[in-house]
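Asks: sequence below, structure please.
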Amino acid sequence: MNGREYVLKVLEEVSNRNSGEKEFLDAVKEVLLSLAPVFDKHPEYIEAGLLERIVEPERQIMFRVPWVDDNGNVKVNRGFRVQFNSAIGPYKGGLRFHPTVNASIIKFLGFEQIFKNSLTGLPIGGGKGGSDFDPKGKSNGEVMRFCQSFMAELYRHIGQDTDVPAGDIGVGGREIGYMYGYYKKLRGANDPGVLTGKGLTYGGSLTRTEATGYGLIYFTEEMMKDNNSSLAGKIVVISGSGNVAIYATKKATELGAKVVALSDSNGYIYDENGINLDAVKEIKEVKRGRIKDYLNYVPSAKYVEGCRGIWTIKCDVALPCATQGEIDEASAKILVENGTKVVAEGANMPSSLEAIKVFQGNGVLFGPAKAANAGGVACSALEMSQNSMRLSWTFEEVDNKLKDIMVNIYSQSAKAAKEYGEEGNILMGSNIAGFNKVAEAMMAQGIV
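Replies: Predicted structure coming up:
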């Protein structure tokens, strides 16, 4: 059996076993189709059933999360944690609180996390978790009660040497703080390394807030530099207006780019003079408002209902930083027609498989999520290191380490793509580079 036959066989098995889980199946397909040449080179991986094992989580946990709202009404949400692969270290991956969360989404995120974490070069395995709870519009008291109920079950399954969650969509410093406080109460111990994204006063790391957005820009700049270009003077469109989008905007602007658009789930803003980041930070980080409020600060800007329309804006560089599946085939074609030369993913799998084909078929430089947005988890692992050593590094120290990691991720991905005859295909290269490290560890540890 050659590599492609093996990959197709496993894909069929995964599809039959996980029917209806579109997000997970898309993630598996995107990775596995890149790996056929690896199995031609390493037939021993086929004999060891490596793919059959890597596509199946080591453990899946689903639980009830009851809580009481401010009016005394009992609410019930679902909690999830998928511990996907621990071959190279403890499970590591964020918690997402959003109404769309289900088993398929958590599995797709956890599967991606295996290879993303591997690419960082740090000893962390892949996992993900969350709940269909929506923190938007909830009081601090309601969020706290939910987080405490969520942690009342999750604490049994995590530990600084076992599974280390962090934040994701809907889970920021407030939520991490509430969860860590309750974890500490339940365990009767200070274990700061069990959660990352903590506040600076209780074990958090400088640069963690900025890490995913900064890392995205460091990766993008390195990819462009390798292709005789740079962000300086470029027009950039960034979707989203949360943590990743805000700090990607900040770093891109520092490097000489002009960011002209941001969005949220309701719509997008366009400011031809360049986004006023102070206004966005006040709206999103202080007031927890909607992006349309930007017009109160910059009346000359435009606001358009519907978030997908952001991809009709002409730009040199597109950075999707909102959520999965936000760029479909039609949006990708519009970007290409409008002359976009670079797309790098700040969110998790924001481009559909069809959109990716459009980009690659039209010579667009494409930075896949597992490589381009690995800065957040890289900095989380650096936070774990600081917790283990009981010390804190300066902002500059962490930022320099982050930049080195992102440059190295691009280098690994480009090298792997060239080695397997697909020079310039960073998607394929990142999949192979991330997979190889995990594969070697799994082979060494036997059938477990």
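Asks: CA only for contacts and neighbour counts going forward, please
Replies: OK.
Asks: give me the element residue 343 is part of.
Replies: Using DSSP states H and E, residue 343 maps to strand 342-344.
Asks: which is the next helix or strand following that strand?
Replies: Using DSSP H and E, the helix or strand that directly follows strand 342-344 along the chain is helix 353-361.
Asks: may I see the buried residues of that next one?
Replies: 353, 355, 356, 358, 359 (16 or more other Cα atoms under 10 Å).
Asks: stretch 200-218 now?
Replies: Buried residues in stretch 200-218, counted by 16+ other Cα under 10 Å: 203-218.
Asks: please apply the same query to stretch 183-198.
Replies: By neighbour count on 16+ other Cα under 10 Å, the buried set for stretch 183-198 is 183, 191, 192, 193, 194, 195, 196, 197, 198.
Asks: same thing with stretch 243-254?
Replies: Of all the residues in stretch 243-254, those buried under the rule 16+ other Cα under 10 Å are 243, 244, 245, 246, 247, 248, 249, 250, 251, 252, 253.
Asks: for it, which outside residues touch it?
Replies: When contacts are defined by Cα atoms under 8 Å, 6 or more residues apart in numbering, stretch 243-254 is touched by residues 209-214, 216-217, 231, 238-239, 258-259, 262, 277, 280-281, 321-322, 346-347.
Asks: same question for stretch 216-229.
Replies: Contact with stretch 216-229 is made by 230-231, 248, 251-252, 342, 344-346, 365, 367, 371-375, 403, 406-407, 409-410, as judged by Cα under 8 Å, 6+ apart.
Asks: downstream of whatever helix or strand residue 181 lives in, the next helix or strand is which one?
Replies: Applying DSSP H and E as the criterion places residue 181 in helix 173-187. Next along the chain after helix 173-187, taking DSSP H and E as the criterion, comes helix 211-225.
Asks: can you pick out the ones from the buried residues of stretch 243-254 that are in helices?
Replies: Counting by DSSP state H, the part of the buried residues of stretch 243-254 found in helices is 243, 244, 245, 246, 247, 248, 249, 250, 251, 252, 253.
Asks: this one next, for a side-by-side:
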Amino acid sequence: MGPIFADILHRNPGEDEFHQAAREVFESLGRVVAKKPSYLNDALLERICEPERQIIFRVPWTDDKGQTHVNRGFRVQFNSALGPYKGGLRFHPSVNLGIIKFLGFEQMFKNALTGMPIGGGKGGSDFDPKGRSEAEIMRFCQSFMTELYRHLGEYTDVPAGDMGVGGRELGYMFGQYKRITNRYEAGVLTGKGVGWGGSLVRTEATGYGATYFMQEMLATRRQGIEGKRVVVSGSGNVAIYTVEKIHELGGKVIAMSDSGGYIVDEAGIDLDLIKDIKENRRKRISQYAIERSSAHHYSEGSIWSVPCDIAMPSATQNELTGRDAEVLVRNGVIAVAEGANMPSTPEAVRVFQEGKVLFGPGKAANAGGVATSALEMQQNASRDSWTFEATEKRLADIMRDIHRSCAETAKEYGAADNYVLGANIVGFSRVADAMRSHGVI
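Replies: Alright, predicted model coming up:
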């Protein structure tokens, strides 16, 4: 397998995040290939690491002053062996082809873990929505969709939101798609508003799902979330609803963050205030410490220096380093579940595993979002809508199934409690088996 991975590095120069994601999967596959050497046939490993299609396009748009800007748009349709491509759109200055390929690669296995009939893809743009007016964001989204629409369809590719893309942006893109195609194809985008084809629980799904996965991990050691001190990085959609579900289950979240620093509130995070600051007023998290006397804001240092029982990295990739992990272990952390995509560096994962800390990788722990997107697609296809309670029950069942399949597979391959190994093997096996059934395509 070494020469295969070396060829992947050679063919994808400079794409560090994609290399990191592929290396993690390859490190898990040695045991699978030893048990089932047929996976080395028909260039299966090479094909699974090569996207089926990579789309890069120009996105011109005009700001409120009449000045024209040009951004770059991406859609990487990674693998459709299990169903139509499915994965979010990210609007952030850091977006480039390597980032989107890494996200699409992870998405392929994450989607397979859900057991739903969806393939893997990812997209986005290096556009930064921060500081832009509503009209500017609308014009950008319309320009973006004017090119992307030709590559989408409810049976082809179904994007959703991601960093920088929420209900507002999805609404503008859906409107432009509908305008161009003259079709009300509700299933072409997920994460839509509930009043026009969206699903209840979709907003909460990633955060709720990560918390359910954490609950299942802790149960293997006869523990629960109740009474635990929890640190959640980020303060966007995933972080906010992770905090909400942790509070429901009796945990106490004491720290959150954004790109300007982090807050610590030993009295427990006031989630209503966080929601008002981030979702309504769209201000920095430092505002929380101004309005809450029990809180302190830190513009320097790491949120992972705050002692806790549970850590939920929910901001962005590679935010939690090996040094951060060492601090967390010294401070007594017992479990970590990734709400973001690959937020822990390889060194951090190693520290957690060597320290016997329960560690839920993103492709398993944060799969609740895409799972509920697939449930939204089901509702769109049947022209139906489900209650909040029924949809959340489906989400909880899916997360329990993901945990069980990862745990059982890790144990089968002689690595109990290694959820990274279990998730990679389950996801790979499901995709690879479908690809092999379809022939060399």
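Asks: picking up where we left off before, in TSV, list the buried residues of stretch 243-254 of the first structure along with distance to residue 91 of the first structure.
Replies: Shown next, in TSV, are these (distance: Cα to Cα, whole Å):
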residue	distance to residue 91 of the first structure
243	23
244	22
245	26
246	27
247	26
248	26
249	30
250	31
251	29
252	31
253	34
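Asks: so of these, which two are at opposite extremes in space?
Replies: Using Cα to Cα, these span at most 15.6 Å, a distance reached by 243 and 253.
Asks: all strands of the stretch 51-200 of the first structure, in order?
Replies: 59-68, 74-85, 91-97, 125-131, 163-167 (DSSP state E, counting those that start in this stretch).
Asks: same list (these) but as TSV, adding distance to residue 48 of the first structure and mean neighbour count.
Replies: Formatted as TSV, the strands of the stretch 51-200 of the first structure follow (distance: least, Cα to Cα, whole Å; neighbours: other Cα atoms under 10 Å):
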stretch	distance to residue 48 of the first structure	mean neighbour count
strand 59-68	20	16
strand 74-85	16	21
strand 91-97	22	28
strand 125-131	20	30
strand 163-167	26	25
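Asks: so which of the ones you listed gets nearest residue 108 of the first structure?
Replies: strand 125-131 (8.9 Å).
Asks: helices or strands next to the closest one in the packing?
Replies: In terms of contacts (3 or more Cα pairs under 8 Å, 6 or more residues apart in numbering; DSSP states H and E), strand 125-131 of the first structure is packed against strand 74-85, strand 91-97, helix 103-119, strand 163-167.
Asks: the second structure: matching residues for the longest one?
Replies: This means helix 103-119 of the first structure. Alignment of helix 103-119 of the first structure against the second structure: residues 97-113, by TM-score structural alignment.
Asks: superpose on the first structure and give me the mean offset of that stretch.
Replies: When the first structure is overlaid, stretch 97-113 of the second structure sits 0.3 Å from its aligned residues on average, using mean Cα distance after the TM-score superposition for the first structure.
Asks: which outside residues touch that stretch?
Replies: Contact with stretch 97-113 of the second structure is made by 14-19, 21-22, 49, 51, 74-79, 82, 86-87, 118-124, 341, 363-364, 367, 370-371, 402, 423-424, 426-428, 430-431, as judged by Cα under 8 Å, 6+ apart.
Asks: at 7 Å instead, please
Replies: Contact with stretch 97-113 of the second structure is made by 15, 17-18, 21, 76, 78-79, 87, 118-123, 363-364, 367, 370, 402, 426-428, 430-431, as judged by Cα atoms under 7 Å, 6 or more residues apart in numbering.
Asks: same check on stretch 420-430 of the first structure?
Replies: Against stretch 420-430 of the first structure from outside (Cα under 7 Å, 6+ apart): 34, 37, 366, 367, 368, 371, 413, 414, 416, 417.
Asks: now list the buried members of those residues.
Replies: The neighbour-count criterion (16+ other Cα under 10 Å) marks 34, 37, 366, 367, 368, 371, 413, 414, 416, 417 among the contacts of stretch 420-430 of the first structure as buried.
Asks: in helices only, show me those residues.
Replies: Using DSSP H, the members of those that fall in helices are 37, 371, 413, 414, 416, 417.
Asks: quick check: the fifth one vs residue 362 of the first structure, distance?
Replies: In other words, residue 416 of the first structure. Counting by Cα to Cα, to the nearest Å, the gap from residue 416 of the first structure to residue 362 of the first structure is 22 Å.
Asks: for residue 8 of the second structure, see how far away residue 14 of the second structure is.
Replies: Applying Cα to Cα to residue 14 of the second structure and residue 8 of the second structure gives a distance of 11 Å.
Asks: quick one: which of those two has more around it?
Replies: residue 8 (19 against 11; other Cα atoms under 10 Å).
Asks: counterpart of the more buried one over in the first structure?
Replies: Per TM-score structural alignment, residue 8 of the second structure is aligned with residue 14.
Asks: same deal with residue 368 of the second structure?
Replies: The equivalent of residue 368 of the second structure in the first structure is residue 375 (alignment by TM-score structural alignment).
Asks: what's the answer for residue 54 of the second structure, then?
Replies: So, by TM-score structural alignment, residue 54 of the second structure is matched to residue 60.
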